[in-house]
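Visitor: My questions are about this predicted structure, shown below with the sequence.
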Amino acid sequence: MKHIPVLYNEVLRYFAPQPGQKFIDATAGGGGHIRGFLDAGAFVLGLDRDPEAIANLKQFLSAFIEPGRLTLAIANFSNLSETAASLKFDSVQGVLFDLGLSSEQLDTPERGFAFQKDGPLDMRFSQKDELTAASLLQSLSEAELVKTFVDYGEERRFGRKIARAVVKRRAEKPIVRTAELFELIKLALPGPLRYRAGDAARRIFQSLRIAVNKELDHLRAGLPQALEVLAPGGKLAVISFHSLEDRIVKTFFSAQARQCVCPPAFPICQCGGNNARLKILTKKPVTASPEETQKNPRSHSAKLRVAEKIK
């Protein structure tokens, strides 16, 4: 399946790229948003942890690489500042984080991201990383599994039962396939609810993917670095796909848009009240239109937040 960029028109409307401007796509993925920047005449630095994604983009967008319009790097956005500096790519007009999986990642069973088709329980963005979903299921204690399922998958209702089922099954043999895990999740649910096993599986698979790739930690590290590489007036845009990511983005934007940073206990402002570094442009997150969700069902949970750098 060809990758379909989410909220494509909305992203380009906020960035409004012009010829000669510089943009960073911190999650290059399938290259859909990058192509929009390039078609507008901008220069782009595309980063991705997934070597396969970068290799595919080098073929897909080869016409832009030789003239120097596009630079691609296998890199984690938690190292955004260092990567941008090493490639002399700073004072940019925009930085984009699209935190969703690409269609290619989801639709390749060998990557192990989805439960709809059987494959190895891998879930690594980079094959250089050692930790896989299978090894995580094998090594975590029951309490740690519960915490992972609840904290990262928000599976509060059945997280404990599923964790207990994992521990029981792995005592007999390791759980190494996506189909095995899906069947285990299904059987852990009460009989009348097993027809909705897909909902629970989606949350459990999400929790394992986040844990394997340390996604939330990297997001917390990457957002401040994005702010540093932006030129004044530049925009930071983040597309998130679940409440855990969106909460981190919302908290970061709110903190950086605050003029007064005095402790709440101070009755009178003593910091000068001129500390805001961001102006929030989206009071509420932008979501996909009914037309987009019909064409691309994966866009239904996407939320776009955008802010402009003041200083």
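Guide: In hand now; what should we look at?
Visitor: only C-alpha atoms for contact and neighbour calcs from this point on.
Guide: OK.
Visitor: so Pro264 is in which element?
Guide: Per DSSP states H and E: Pro264 is located in neither a helix nor a strand.
Visitor: burial of Leu193, as a residue count?
Guide: Around Leu193 there are 12 other residues, counting by other C-alpha atoms under 10 Å.
Visitor: Same check on Asn56?
Guide: Using other C-alpha under 10 Å, Asn56 has 14 neighbouring residues.
Visitor: swap in Ser135?
Guide: Quick note: Ser135 (other C-alpha under 10 Å) scores 16 neighbours.
Visitor: quick one: contacts of the helix ranked longest in the chain?
Guide: With secondary structure taken from DSSP state H, the chain has its longest helix at helix 197-213. Contacts to helix 197-213, defined as C-alpha atoms under 8 Å, 6 or more residues apart in numbering, come from residues 113-115, 123-125, 131-133, 136, 148-155, 158, 182, 185-186, 189, 216.
Visitor: Drop anything exposed from these.
Guide: Neighbour-count burial (16 or more other C-alpha atoms under 10 Å) is assigned, among the contacts of helix 197-213, to 113-115, 123-125, 132-133, 136, 148-150, 152-155, 158, 182, 185-186, 189.
Visitor: Presented hereafter is structure B, for comparison with structure A:
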Amino acid sequence: MDVSGRRGPTGDATDHAGHTPAMLSRIVELLSPALTEPGAVHVDATIGMGGHAAAILAANPRAHLIGIDRDADALAIARQTLARYASRVELVQARFDELGQVLEDLGVDHPNSLLADLGLSSLQIDQRDRGFAYSVDSPLDMRMDARLPRTAADVLNSASRAELVGILKRYGEEAHAERIVRSIIAERERQPFTTSARLVEVISAALPAAVRHGGGHPAKRTFQALRIAVNGELDALSGLLPIALDRLALHGRIAVLAYHSLEDRMVKQAFAAATRDAAPPRLPVVPENLQAQFTALTRGAEKPDPEEVAGNPRAASARLRALQRIRPRQEHR
């Protein structure tokens, strides 16, 4: 982990000043009741360019922020975005499943609120040299943290047929994974993959015409799958959720924004378990130590309203779930 946050080559806050974070007002509304006391701590586990964090700090002048991101370029921009709140801000370069270590290093036992805005940030999409976007030709990198050992090109060029099929099916839910991988294997034997445009061409050619022209970009699922595999995103999320729930203070609140079904399913299952009693079925009286520790603040997954989607199309797939801790943490459940 790095608490400095270097300035990246494109780390200019003015480049992204018009960016509006997804479901901003709703998130501020949900989390602010936990941040009214002096010294209350809010954790933004995916701080990105700092948009959500700035709104939380503005609405809660006595709150302090711990901002985490694995992307050094994002941290550099967040530092500029949050400059006016510098005395209340700690920024840390880390993967969000390192939350426990981050809190320990900063001497924080139980944060009062936490936000995790999952998936790809606008910064990463817009930086063409990162290789996240399938609409422009760029190097096939896709690393959220440049310190990671493998790029998307490395995965494409070295993984076995079975591994690639597994990646596309598991992380992209791609129904035509076998066809796409067969074409990828044939093409990489001719010449290794280095850029996104060639991969898009190979994917499009491998798909049936009805799928290719049936709505949605034909490469979307494959690019999603590669990105998740390169960055270990689902593994990180499965590590974050139990730590975040366990460490949250009494009456603290947690909100998670997910953007595809794989993420949202994991959040839904973790939150459902947290809001259930741990007692055996049909027990007449549930002992206090077995009662649910959390209550839901959202009814299922909330979606952005049509007005927000019209102004910010990238928010269209956002799904927001939030909980509040209502009982102290139990050592033995």
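Guide: Looks like it arrived, so ask away. Remember, predicted model here, so these are calculated numbers, not experimental data.
Visitor: What residues sit buried inside the longest helix of the first structure?
Guide: Buried positions in helix 197-213 of the first structure, judged by neighbour count with 16+ other C-alpha under 10 Å: 197, 200-213.
Visitor: cool, and stretch 288-302 of the first structure?
Guide: Those would be Ala288, Glu292, Thr293, Arg298, Ser299, His300, Ala302, for stretch 288-302 of the first structure by 16+ other C-alpha under 10 Å.
Visitor: what does stretch 238-254 of the second structure give?
Guide: Buried-residue list, stretch 238-254 of the second structure, by 16+ other C-alpha under 10 Å: 240-241, 244-254.
Visitor: average gap between the longest strand that the first structure contains and the second structure?
Guide: Determined from DSSP state E, the single longest strand within the first structure is strand 230-240. Superposed on the second structure, strand 230-240 of the first structure shows a mean distance to its aligned partners of 0.5 Å (mean C-alpha distance after the TM-score superposition for the first structure).
Visitor: Please enumerate the strands of the first structure.
Guide: 22-25, 43-48, 70-74, 92-98, 230-240, 278-280, 303-309.
Visitor: rewinding a little: closest one of the buried residues of helix 197-213 of the first structure to Val92 of the first structure?
Guide: Asn213 (27.2 Å; C-alpha to C-alpha).
Visitor: So what does the closest one match up with in the second structure?
Guide: Aligning on TM-score structural alignment places Asn213 of the first structure opposite Asn231 in the second structure.
Visitor: Now do its match against Gly172 of the second structure, distance only.
Guide: Asn231 of the second structure sits 14 Å away from Gly172 of the second structure, going by C-alpha to C-alpha, to the nearest Å.
Visitor: cool, Ala76 of the second structure as well?
Guide: Distance of Ala76 of the second structure to Gly172 of the second structure, given as C-alpha to C-alpha: 30 Å.
Visitor: try Asp73 of the second structure
Guide: Distance of Asp73 of the second structure to Gly172 of the second structure, given as C-alpha to C-alpha: 26 Å.
Visitor: Show me the buried residues of stretch 288-302 of the first structure that map onto helices.
Guide: Glu292, Thr293.
Visitor: can you name the two of the buried residues of stretch 288-302 of the first structure that are farthest apart?
Guide: Top of the distance list for those (C-alpha to C-alpha): Glu292 and Ala302, 10.9 Å.
Visitor: Identify the contacts common to these two.
Guide: Leu7.
Visitor: what's the farthest-apart pair in the buried residues of stretch 238-254 of the second structure?
Guide: Leu240 and His251 (19.4 Å).
Visitor: Next up, the contacts around the residue nearest to Glu90 of the second structure when sequence neighbours are not counted.
Guide: Leaving aside its sequence neighbours, Glu90 of the second structure sits nearest to Ile66 (C-alpha to C-alpha, 6 or more residues apart in numbering; 4.9 Å). Neighbouring residues of Ile66 of the second structure by C-alpha under 8 Å, 6+ apart: Val41, His42, Val43, Asp44, Ala45, Val89, Glu90, Leu91, Val92.
Visitor: Aligned against the second structure, show me the partner of Gly119 of the first structure.
Guide: Aligned partner of Gly119 of the first structure by TM-score structural alignment: Ser138.
Visitor: Quick one: neighbours of Asp141 of the second structure, just the number.
Guide: 23.
Visitor: Map Lys58 of the first structure onto the second structure.
Guide: Match for Lys58 of the first structure (TM-score structural alignment): Arg79.
Visitor: who's in contact with that match?
Guide: So Arg79 of the second structure contacts Gly50, Leu91 (C-alpha under 8 Å, 6+ apart).
Visitor: how near is it to Arg143 of the second structure?
Guide: The gap separating Arg79 of the second structure from Arg143 of the second structure is 21 Å, by C-alpha to C-alpha.
Visitor: before we move on, what about Pro192 of the second structure?
Guide: From Pro192 of the second structure over to Arg143 of the second structure (counting by C-alpha to C-alpha), the distance is 19 Å.
Visitor: Over to Arg247 of the second structure?
Guide: In terms of C-alpha to C-alpha, Arg247 of the second structure sits 29 Å off from Arg143 of the second structure.
Visitor: repeat for Gly100 of the second structure
Guide: On the measure of C-alpha to C-alpha, Gly100 of the second structure and Arg143 of the second structure end up 23 Å apart.
Visitor: All the helices of the second structure, residue numbers only.
Guide: 24-31, 51-59, 72-81, 99-106, 122-126, 152-158, 161-172, 177-190, 196-206, 209-212, 220-231, 233-247, 261-274, 306-311.
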